[in-house]
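**Q** When you get a sec, could you give me coordinates for this:
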Amino acid sequence: HIQVKDAEFLNRHHRGKAPVLPLYTPEDAERSLDRFVEHAYEEPFEPLERTRVVLHEAGHIPGSASLEIQWKENGHAGSLVFSGDLGRPDRPILKDPAPLPKADYLVTEGTYGGKKHPDEISLYEALERVVHRAIERGGRIVIPAFAVGRTQEVVHALDRLFVEGRIPELPIYVDSPLAAEILVAVGRHPEVFDEETMEAIRHGEDPLGMRRITLVRDAEDSKKLNEKPGTFITIAASGMCEAGRILHHLKHTVSDPRHTIVIVGYQAEGTLGRRLVERQPEVRIFGEPYALQATVEVLNGFSAHADHEALVAQVKSCGAPKGCAVVHADLERAEALRAALVPSIPTRIPSEGDVWELR
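**A** Okay, the predicted model is just below:
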């Protein structure tokens, strides 16, 4: 849906150039659902002969999993664990990530290798300060957020600050059809919640803050937000500001010093989100240059990725693997994690196209 709408927008505004085509359409995505097979955590299944797979709770986003793969070939047995995106222990809403099982080989993410996340108290204090400064300026608060996981956590944090009386009850608009659907879908799957969240639900509380938000599904309603005066909060995808409705909100706020852009997640190199984090004097949105004059606040504590300490602990839970590969990380972060693991665990940082023979 996002790709189709962005392609339509670009084609309308860049007439005379070769048409922009989406990589796939909603119809393609719907057809792919016929190929999905559901599997529960901790229940082994065999996708191939002599190959056994177990999914373990990764604690990153609802439904995220680490894969344990065991195989037998020519009389020899082997095992590999693929961490996937690993979550953080002791975070609100979701269950903690399960310890990675022992394995011969490990492929692990290293997004925050060498980095330590701020504690929850510091994070909430920082968010409180950001909101109060935005109110003083009289502008909007725009939060790019991934539709799955991050949006729910940001809403939860704002709701907690409201309940504790630390910030005024500002209007919150979740302007992402996908995030809106996920918020509703997650509410139907309490099995993904941690015990604290379940206890709150049993007592009739609203830990996800659903009663405080307005879900914006219609594109026309989304456009009207950019005409709305005063201070309010808009949360929209995509999280790295590369597509989706967030681009339209940034287009209307990025050059106005009254407004605040709050970055709450990892921003890959080359993305608009990274350029905002770097506070480059000029950014391009839909191919057009805009002066960056809005305030950019970066709250890394919202990351759903494990930090260095948690990553090292997870790798150590694998025992003594014969080899480990660090992926999903900038080179500096991958090197920091690798340095913490060698020489006790042979660790590599693979490049695209590398072949790793498992013996």
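**Q** Going by C-alpha atoms from here, please, whenever you check contacts or count neighbours.
**A** Noted.
**Q** for the nearest residue to residue 117 once chain neighbours are set aside, what are its contacts?
**A** With sequence-adjacent residues excluded and distances taken as Cα to Cα, 6 or more residues apart in numbering, residue 117 is closest to residue 301, at 5.5 Å. Shown in contact with residue 301 (Cα atoms under 8 Å, 6 or more residues apart in numbering): 117, 118, 119, 120, 123, 264.
**Q** Go again with 6 Å.
**A** Neighbouring residues of residue 301 by Cα atoms under 6 Å, 6 or more residues apart in numbering: 117, 118, 123.
**Q** Give me the number of neighbouring residues for residue 93.
**A** By the criterion of other Cα atoms under 10 Å, residue 93 has 23 neighbours.
**Q** show me what contacts it?
**A** By Cα under 6 Å, 6+ apart, the residues touching residue 93 are 193, 194, 197.
**Q** Quick check: the second one vs residue 121, distance?
**A** In other words, residue 194. 19 Å (Cα to Cα, to the nearest Å).
**Q** Which one of the two is surrounded by more residues?
**A** Neighbours around residue 194 and residue 121, counted as other Cα under 10 Å, are more numerous at residue 194. The numbers are 17 against 8.
**Q** If we go by neighbour counts, what in the top strand by length along the chain is buried?
**A** Counting by DSSP state E, the longest strand found in the chain is strand 65-73. Residues 65, 66, 67, 68, 69, 70, 71 are the ones in strand 65-73 that count as buried (16 or more other Cα atoms under 10 Å).
**Q** Now the second one, please; I'll put the structures next to each other:
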Amino acid sequence: MNTVTSYGAAGTVTGSCHLVKLGPIKILIDCGIFQGEGVGGSHRNYEPFEFDPAEIDFLIITHAHLDHIGRVPKLIKDGFNGKIIATKPTKDIAQIMLLDSAKILKEEYKTLRRKARRRGDEDTISEPLYTEDHVKEVFSKKWHLLEYFEKHKLPKGIKVTFGNAGHIMGSAFVMIDYFDEKIPKRVVFSGDIGSKHRLILDPLDNTEIADTLFIESTYGDRKHKPLQESVDEFKQTVIDTLERNGNVLIPSFALERTQEILWLLHQMSYNGELPKCQVFLDSPLAIKATRLYNKYPVHLSDEVEYHTLDNGDPFSFESLSTTSTREESRMINKVKQRAIIIAGSGMCHGGRIMHHLKHRLWNSKNTVIFVGFQVEGTLGRKIIDGDEYVKIYGEDIVVKAQVQTINGFSAHADQDDLIDWISNFSELKNLYLIHGEASKMEPFSKAIKERLNQDAKVMEYGVSVTL
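**A** I've put the predicted structure just below:
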């Protein structure tokens, strides 16, 4: 029997992990961490896998966001010894992401253990989920790196093919061709897909053939603002804040969103639109990621690629400073006005943005611009939801800064984009919704029925479905 079982990103956004059984072959699609609080929260990362990692033959990675790769070192630590399949940019990005994650886990462990020691119960603190040595082991395994639409043969007549998902550099949706009682079948996993209109990437590819589709639904309940409207809103917010001598704080994801923001600021600077200011990229991870984006210009949009060929680095400009060390980061505190600070983490659940929020969130001259999705339970979500006070490093901080949410930059497709992509499949028999909050899936399912006359089922955690 051929089945799929979701052990993450089922009724929640994070923790993507889908086990595909095709006869004797077991394929895992992603192995990401859970983020946020509640039932689907981060505490689940430390729980044992519901399957035996040693029995998994192949791990397919759709892209290198931590909610898709963050438990891969744990998977290997717990016995996985199969082949890993991904695009080349995904492998490179995954390496810097996982090493950074291991470093954060180590620091968190030290902090928790120090506090527990003072309480006299340090034995209650769990070891880190994984270490840098475990990450290094990930990249000592056998990887097979695919180009888009290059077929890769697996045993039993199974073939794996990637299409460009248009989400972040190297992201892919996965097409798996197999035989069911000698009848050819195809199952497709969307991974995370982007919209048709992106700032620095080519739009996602389409494909027409699938018997079964598992599709993300992060923004299945809404439509994003048009991209140009979001670009204009971003520029105006930056200009207005700087002209009142305020500071702009941008909690940004190291991958894609940071590079998009840098490209926009580069354009503003190039066109004379950016008021006099200092711009800080205060994220060692984002700095490394940006170098990788420069490494693969062929994966960028035509506009950015041509700009690179004619004018060099599209993510740099005169007023930009990169701050890799903690000492450099602390020096930003001395800049009292007219600064743009881009720092991780994107959901404000850690990273250097926490310090900048602590120092600047209480000042009404400043603006916090959220340019990415904020999972329930994260600090970023609390600020967006209008909490009057938020707790940062144990201190209550009043939220007086302007708060601006610009969701048109989202690397995730909105409802129209998702339905348009689904409509390309001519003979789709089964459709399952994954990677979304339960509250988003109901309106998405209803919209699919109304516009495509297609029934969509919501995947439940740990419940197998037959292909």
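**Q** all helices of the stretch 1-150 of structure 2, in order?
**A** Counting by DSSP state H, counting those that start in this stretch, the stretch 1-150 of structure 2 has helices at residues 66-69, 72-77, 88-119, 132-138.
**Q** again with the stretch 151-300 of structure 1
**A** Under DSSP H, counting those that start in this stretch, the stretch 151-300 of structure 1 gives helices at 177-187, 195-202, 219-225, 246-253, 272-277.
**Q** For those, give me JSON lines that also has distance to residue 111 of structure 1.
**A** Shown next, in JSON lines, are the helices of the stretch 151-300 of structure 1 (distance: least, Cα to Cα, whole Å):
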{"stretch": "helix 177-187", "distance to residue 111 of structure 1": "23"}
{"stretch": "helix 195-202", "distance to residue 111 of structure 1": "27"}
{"stretch": "helix 219-225", "distance to residue 111 of structure 1": "32"}
{"stretch": "helix 246-253", "distance to residue 111 of structure 1": "24"}
{"stretch": "helix 272-277", "distance to residue 111 of structure 1": "15"}
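**Q** Dump these to a markdown table, plus distance to residue 346 of structure 1 and mean neighbour count.
**A** Listed next are the helices of the stretch 151-300 of structure 1 as a markdown table, based on distance: least, Cα to Cα, whole Å; neighbours: other Cα atoms under 10 Å:
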| stretch | distance to residue 346 of structure 1 | mean neighbour count |
| --- | --- | --- |
| helix 177-187 | 39 | 17 |
| helix 195-202 | 37 | 14 |
| helix 219-225 | 51 | 13 |
| helix 246-253 | 42 | 20 |
| helix 272-277 | 32 | 20 |
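**Q** Of all the ones you listed, which one is nearest residue 294 of structure 1?
**A** Checking the helices of the stretch 151-300 of structure 1 against residue 294 of structure 1 by Cα to Cα gives helix 246-253 as the closest, at 6.8 Å.
**Q** Which residue in structure 1 aligns with residue 295 of structure 2?
**A** By TM-score structural alignment, residue 295 of structure 2 lines up with residue 188 in structure 1.
**Q** count of neighbours near that match?
**A** Number of residues near residue 188 of structure 1 (other Cα under 10 Å) recorded here: 10.
**Q** where does residue 107 of structure 1 land in three-state SS?
**A** strand (DSSP: H, G, I helix; E, B strand; the rest coil).
**Q** which residues does it contact?
**A** Residue 107 of structure 1 touches 82, 324, 325, counting by Cα under 6 Å, 6+ apart.
**Q** tally of neighbours for the residue mapped onto residue 146 of structure 2 from structure 1?
**A** Matched by TM-score structural alignment, residue 146 of structure 2 corresponds to residue 39 in structure 1. Residues contacting residue 39 of structure 1 under the criterion other Cα under 10 Å number 11.
**Q** any idea how far residue 39 of structure 1 is from residue 181 of structure 1?
**A** For residue 39 of structure 1 relative to residue 181 of structure 1 (Cα to Cα), the value is 22 Å.
**Q** ditto for residue 167 of structure 1
**A** Here the criterion is Cα to Cα. By it, residue 167 of structure 1 lies 27 Å from residue 181 of structure 1.
**Q** and residue 90 of structure 1, how many neighbours does it have?
**A** Here the count is done by other Cα under 10 Å, and residue 90 of structure 1 has 13 residues near it.
**Q** That should have said residue 205 of structure 2, apologies.
**A** Other residues within reach of residue 205 of structure 2, judged by other Cα under 10 Å, total 18.
**Q** Please name the residues that touch it.
**A** Contact analysis of residue 205 of structure 2 by Cα under 6 Å, 6+ apart lists 163, 164.
**Q** What residue in structure 1 is paired with it?
**A** Aligning on TM-score structural alignment places residue 205 of structure 2 opposite residue 98 in structure 1.
**Q** Looking at the helices of the stretch 151-300 of structure 1, which is nearest to residue 320 of structure 1?
**A** Among the helices of the stretch 151-300 of structure 1, the nearest to residue 320 of structure 1 by Cα to Cα is helix 195-202 (32.1 Å).
**Q** So which residues make contact with the closest one?
**A** For helix 195-202 of structure 1, the external contacting residues (Cα under 6 Å, 6+ apart) are residue 93.
**Q** same thing with stretch 152-166 of structure 2?
**A** Contacts of stretch 152-166 of structure 2 (Cα under 6 Å, 6+ apart): 148-151, 171-178, 193-194, 203-205.
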